[in-house]
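Visitor: coords please:
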Amino acid sequence: MFVVSLNYVAELTEVDRCIDAHVAYLDKCYSLGKFVLSGRKVPRTGGVILMDCDSREEVDVIIEEDPFFKAKVAEYAVTEFIPTLSAAGLEQFTAAIAVDAVPLS
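Guide: Next up is the predicted model:
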């Protein structure tokens, strides 16, 4: 699982020019089962996407398809994590591993 934090590096007017294409990109990624959650930051300085991907390389390929990336209006910070607990209804995203089997360092 990956948390992708987008930070806008352009004026919002430039970002807004890409919004329709970005929403179509989000819809595509949701339909492929790669995105779990997404939304704007408050204040509106970027966004956050929770991605269900098998590797960092897959994440990078998906990010490169984002119209925000192509237009150079956002920078991306990626954090990988292993979800071991979840709210009811989200159990499919938790790893089937024992918590004590994962080294803490």
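Visitor: every contact and neighbour count from this point should use C-alpha atoms.
Guide: OK.
Visitor: report all helices and strands that the longest helix anywhere in the chain contacts.
Guide: Ranked by number of residues, the top helix in the chain under DSSP state H is helix 19-31. Using 3 or more C-alpha pairs under 8 Å, 6 or more residues apart in numbering; DSSP states H and E as the contact test, the elements touching helix 19-31 are strand 35-40, helix 67-70.
Visitor: right, and the helix or strand after the longest one?
Guide: Once the chain leaves strand 35-40, the next helix or strand it forms, by DSSP states H and E, is strand 46-51.
Visitor: if we can go back for a sec, point out the most buried one among the helices and strands packed on helix 19-31.
Guide: Among those, helix 67-70 has the highest mean neighbour count (mean count of other C-alpha atoms under 10 Å), at a mean of 18.
Visitor: please give the structure of this sequence too, so both can be compared:
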Amino acid sequence: MFVMELTYTAPVERVEPLMEAHVAWLDGLYEEGVFIASGRKKPRDGGIILAVGDDRAGIEKIAATDPFVVGAVCTYRITEFIATKTAPELAPYRQQPSS
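Guide: Modelled structure (predicted):
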């Protein structure tokens, strides 16, 4: 599982015009089953996405297609973790650590 933390590198006034395209991008990745949660950070200086994927390189490629990245208004910090414990609703995403 991956935590994708995006941080705005431009004022929110430059982010807003790209919001519709960003939300459509999110929606597509929810439909594909890659994203399982997302939202704005508070204070509003970026956002967080929880993603599932086979490897970090694949998630990095996905991040590079975000309209916010293409529009040069944010950067991503991607953290991979092994979700060994979850709420019951997230049980399908539980992972076992490799030895």
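Visitor: rewinding a little: quick check: the longest helix of the first structure compared with the second structure, mean distance?
Guide: After superposition onto the second structure, helix 19-31 of the first structure sits on average 0.3 Å from its aligned residues (mean C-alpha distance after the TM-score superposition for the first structure).
Visitor: now the angle from that helix to strand 35-40?
Guide: Comparing the axes of helix 19-31 of the first structure and strand 35-40 via axes from the mean of the first three to the mean of the last three C-alpha atoms, to 10 degrees yields an angle of 160 degrees.
Visitor: Val99 of the first structure is in contact with Thr84, isn't it?
Guide: Yes - using C-alpha atoms under 8 Å, Val99 of the first structure is in contact with Thr84, at 6.9 Å.
Visitor: hmm, back to that, as CSV, the helices and strands packed on helix 19-31 of the first structure with distance to Asn7 of the first structure would be great.
Guide: Formatted as CSV, these follow (distance: least, C-alpha to C-alpha, whole Å):
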stretch, distance to Asn7 of the first structure
strand 35-40, 10
helix 67-70, 10
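Visitor: quick one, which of the ones you listed gets closest to Leu90 of the first structure.
Guide: strand 35-40 (9.7 Å; C-alpha to C-alpha).
Visitor: which elements pack onto the closest one?
Guide: So strand 35-40 of the first structure, by 3+ C-alpha pairs under 8 Å, 6+ apart, packs with helix 19-31, strand 46-51.
Visitor: and if we set it to 6 Å?
Guide: Contacting strand 35-40 of the first structure under the criterion 3 or more C-alpha pairs under 6 Å, 6 or more residues apart in numbering; DSSP states H and E are the following elements: strand 46-51.
Visitor: now the strand it packs on on the second structure. Mean distance?
Guide: Mean for strand 46-51 of the first structure is 0.3 Å (mean C-alpha distance after the TM-score superposition for the first structure).
Visitor: next secondary structure after that strand?
Guide: helix 56-64.
Visitor: all set now, cheers.
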